[in-house]
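Sharing a model that was predicted from the sequence below.
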Amino acid sequence: MNFILFDGPRRNHLLPFTFTRPVSEIRVGIMTLKERWEAYLKVSVTSLTEEYLSVKYPVNLEDLNIFIDASILPSDSLIKTIHSLKENEVVKSGDLIVAYSSASVRNSDELSSFTVIEFKNDLIQINNTWDIFDKNADILQSDFDFITKDRKSQPISDTNQLIHPERIFLEEGAKVEFSILNATDGPIYLGKNAEIWEGSLVRGALALCDNAIIKMGGKLYGATTIGPYSKVCGEVSNSVIFGYSSKGHEGYLGNAVLGEWCNIGADSNNSNLKNNYAKVRLWDYATERFEQTGLQFCGLMMGDHSKTAINTMFNTGTVIGVNSNIYVPGFPRNFVPSFSWGGASGFTAYQPAKAFDAAKVMMARRGVEFNEVEADILTHVFELTKKWRKY
């Protein structure tokens, strides 16, 4: 069978992260949504996404395909249902189109003629940006159980203090020394060549993905995911960093999501709780207004390639777009459009040519080329987001 993950109706609610990637490339728990489907299906899958992203993320169409909403997470029962699909059948959960089998891409109207298979079990779905951190604990636990089943951790150095070592797993090349690891409230997973430096305090759940680093004295807790090649220090609570990003110094990051190639300056902090303890509202690109999250704790959402200077402060429920640079004192407003340069005293447009120069240098430090494909994607995002920039 040929499996394709399509972006689905939640894509615009997952901006700014889906400006630069398909829904399937969102990381939550230990894996991306795509990696998780491939692990459960035991085959490679491709993504059906926006045309401007398709050069980097090409789709493979065959004579018969099974299309799956990428925002939905796999389960054993869902995998079984999907494997049983015949051509022109659709799996639905209420009004939600979960998956369908077809020779070609179909819209919802065309699927109305398909034979419906009702999926009655519970589904886990990433509906909004805040779901990425809010659902991270359960998903991280599920990923940990799946990845480590019938496997043995690499040895953990006896310089560390461990609580519930049976829930701590190190992949090949992972290192941790002179740190305290407490897996009472959730598992602790270190990917290949990940490192926790001396003096760190970790309270699970934690996923430190391949080649990621917690620097000396880091304090991490509350179902946190640090994606591949990222570096963190300071205090991090219930946050998800997709990969290749740095929060390398003191400062607080809580109930937050950072994309790739972000850099948080030293002593930068985000608030995750309103002074009046009210539920947090967050900018939603799909509705173009601030929507109620239903959460009392909600911090910072930051798109790819965005950066802060030292001592930057963010209000509760702040959304920063792609390739923005926040650098002046005070709290910037809680929605900053993509390609913005400035802060509390005002913004100007961050022109792509200058942004690309910075991206080339930053990515080269990690051995990754900033090529024409990346430039074309970001140029398209610059044009898409003009309407939100008033400068």
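Received, thanks.

C-alpha from now on. contacts and neighbour counts both.
Will do.

just checking, what packs against the longest strand along the chain?
In the chain, with assignment by DSSP state E, the single longest strand is strand 96-102. Packing partners of strand 96-102 (3 or more CA pairs under 8 Å, 6 or more residues apart in numbering; DSSP states H and E): strand 65-69, strand 89-93.

How about residues contacting that strand?
Outside strand 96-102, the residues that touch it by CA atoms under 8 Å, 6 or more residues apart in numbering are 64-69, 72, 82, 85-92.

how about the helices in the protein?
Taking DSSP state H as the criterion, the chain carries its helices at 33-41, 76-83, 131-134, 136-148, 352-365, 372-384.

Please tabulate these in a markdown table, including the columns mean neighbour count and distance to residue 159.
Formatted as a markdown table, the helices of the chain follow (neighbours: other CA atoms under 10 Å; distance: least, CA to CA, whole Å):
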| stretch | mean neighbour count | distance to residue 159 |
| --- | --- | --- |
| helix 33-41 | 19 | 33 |
| helix 76-83 | 14 | 39 |
| helix 131-134 | 22 | 31 |
| helix 136-148 | 19 | 23 |
| helix 352-365 | 14 | 31 |
| helix 372-384 | 16 | 43 |
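
Nearest approach to residue 1 belongs to which of those?
Of all these, helix 76-83 sits nearest to residue 1, with 8.4 Å by CA to CA.

how many neighbours does the nearest residue to residue 116 once chain neighbours are set aside have?
Spatially, and ignoring its direct neighbours in sequence, residue 116 is nearest to residue 90 (5.1 Å; CA to CA, 6 or more residues apart in numbering). As a burial measure, residue 90 scores 26 neighbours (other CA atoms under 10 Å).

give the contact list for residue 90.
Contacts of residue 90 by CA under 8 Å, 6+ apart are 97, 98, 99, 100, 101, 111, 114, 115, 116, 117.

Return a selection command, for use in PyMOL, containing the buried ones of these.
Here is the PyMOL selection string for the buried members of the contacts of residue 90, based on 16 or more other CA atoms under 10 Å:
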select buried, resi 97+98+99+100+101+111+114+116+117
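
for comparison:
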Amino acid sequence: MTDLFLLEPEPQPAWFPFADARPISELRAGVWLVRERWEAIGEATSVAIFGPPHLHAFTEAGVPPVREPGTVDGPAIVGRSDFAPSGVQPDLGGGAARLVHEGETIGWWVPEGERWKGAAGDWPEVELDGLRLHGAYDLVSALEHFLPPDAADFTRERGDGVPDGCIVIGDPADVIILGGGVEAGTVFDVRQGPVVVEQHAYVMSGSRLEGPVYVGPGTQVLGGAIRASVLGPRCKVRGEVSAAVFLGYSNKAHEGYVGHSVIGRWVNLGAGTTTSDLKNTYGPVRLRLPSGTAETGRQFLGSLIADHAKTAIGTQLDTGTVVGVGANLFGASRSPKQVPPFAWGDTRERLTREAFLTIAERVMPRRGVTVSDEVRGMLGAIYDHATSPIRS
């Protein structure tokens, strides 16, 4: 069995707002988490994530512990979290190797009997197919790059068939229902790619799913048009969603448009919350970050919303809005383009640590997640890091 170790990038503004609350390896690049993409190409089991101190208390089902980087004994793969493999398994051979993509080292193969101690720049090169991620905004590019082949892979599965009373535009074989429920009156448009509905998911009448679309386990689609998007586990989604990633356990249960956006875990979008994803000039989107700006090079980019953030009804989010972990948006209908972590409405106040923990203790059990001492410790560490004077 091959072990997998994920190497997080050095802290940098480009990964705001998500890096405050979770490892980069636990973000979605297409249907799958970055970690899951590395596990697939190495047929490996994740052992640890080498990451920053504020995430050493990170705990989530299925996620290995986060700790300081150390030596690695083979057989193992060490993969960078800011690279998402495509799924094509490399020919690793018998000797130690540096995994490279377009001339850049993005990982290492450590065979049995070898030890990885760091860069290992003299190891032979093996090319690995995939996508280099330069910041949080590239998760939208990863969605566009990986979702079509990821969804197509599911057509190998024997699904449950399309329920009576549904409308399919395209080949019915591209509707893959894997134990989910679908009401009559649902429209599947699979001309541009398959639609996948995972186990225990539920799609209500009045929904239009335009592939490629992935509806994760336990997620409820409550109506509206969903196109070219990934909805992670245990979400509730209604309204118009286009080219968006929901990491999981988040609510968008009302009308409103979310496009070319990434929505973290435990986010609640109030009724009518709407993102803009195209500037009036049709020019490239620039992000405002805590330490300056970032040029994304993208024409279409909506909002990047970190874990545990919440918006009031009628919130309007400009093109390229970045919302920090735990922020609460209310008061002004149009938010600033960069919202600090744990912001409290349009005041200059900040949500307190104890209030954040109290809210989490109310919210998380609603999705069957117990707020244990370990989870409280993780949330407290996230709050302390995101509100530290160095970050302010």
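Good, I have the coordinates. Remember, predicted model here, so these are calculated numbers, not experimental data.

what's the TM between chain one and chain two?
The TM-score (TM-score structural alignment, normalised by the length of the first structure) is 0.88; 376 aligned residues with a CA RMSD of 2.4 Å.

returning to that earlier point: any of the contacts of strand 96-102 of the first structure buried? List them.
Taking 16+ other CA under 10 Å as the criterion, what is buried in the contacts of strand 96-102 of the first structure is 64-69, 72, 82, 85, 88-92.

Widest-spaced pair of those residues?
Maximum pairwise distance among those (CA to CA): 21.2 Å, between 64 and 72.

circling back: map the residue nearest to residue 116 of the first structure onto the second structure.
Correspondence of residue 90 of the first structure to the second structure, assessed by TM-score structural alignment: residue 98.

gap between that match and residue 358 of the second structure?
For residue 98 of the second structure, the distance to residue 358 of the second structure equals 46 Å [CA to CA, to the nearest Å].

returning to what we had before: export the helices of the first structure to a markdown table and tack on distance to residue 228 of the first structure?
Converted to a markdown table, the helices of the first structure look like this (distance: least, CA to CA, whole Å):
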| stretch | distance to residue 228 of the first structure |
| --- | --- |
| helix 33-41 | 13 |
| helix 76-83 | 27 |
| helix 131-134 | 17 |
| helix 136-148 | 15 |
| helix 352-365 | 14 |
| helix 372-384 | 19 |
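
Of all the ones you listed, which one comes closest to residue 280 of the first structure?
Among those, helix 131-134 sits nearest to residue 280 of the first structure (CA to CA), with 13.0 Å.

tell me the average deviation of that closest one from the second structure after fitting.
Taking mean CA distance after the TM-score superposition for the first structure, the mean distance separating helix 131-134 of the first structure from the aligned residues in the second structure is 1.9 Å.

Give the aligned range of that helix in the second structure.
On the second structure, the counterpart of helix 131-134 of the first structure by TM-score structural alignment is residues 138-141.

who's in contact with the matching stretch?
Contacts with stretch 138-141 of the second structure, where a contact means CA under 8 Å, 6+ apart, come from 28, 29, 30, 133, 243, 244, 245, 260, 261, 262, 296, 301.

Report how many residues lie close to the fourth one.
Okay, so that is residue 133 of the second structure. Residue 133 of the second structure: 19 neighbours (other CA under 10 Å).

what do you get for the last one?
The local packing of residue 301 of the second structure (other CA under 10 Å) involves 31 other residues.

Tell me the residue in the first structure aligned with it.
Using TM-score structural alignment, the equivalent of residue 301 of the second structure in the first structure is residue 298.

residues in contact with that match?
If a contact means CA under 8 Å, 6+ apart, then residue 298 of the first structure has 130, 254, 255, 256, 272, 273, 280, 316, 317 as its contacts.

Go through those residues and flag which are in strands.
Secondary structure from DSSP E places residue 254 of the contacts of residue 298 of the first structure in strands.

any idea how far the counterpart of residue 17 of the second structure in the first structure is from residue 32 of the first structure?
Mapped onto the first structure by TM-score structural alignment, residue 17 of the second structure lines up with residue 16. Distance of residue 16 of the first structure to residue 32 of the first structure, computed by CA to CA: 16 Å.

who has more neighbours, those two?
Neighbours were counted for residue 16 of the first structure and for residue 32 using other CA under 10 Å; residue 16 has more, 25 against 17.

looking at it, residue 36 of the first structure is touching residue 72, isn't it?
No - Residue 36 of the first structure lies out of contact with residue 72 (CA atoms under 8 Å); the separation is 10.4 Å.

how about residue 258 of the second structure, what's its partner in the first structure?
So residue 258 of the second structure corresponds to residue 253, using TM-score structural alignment.

For that match, which non-adjacent residue is closest in space?
According to CA to CA, 6+ apart, the nearest residue to residue 253 of the first structure is residue 236 (4.9 Å).
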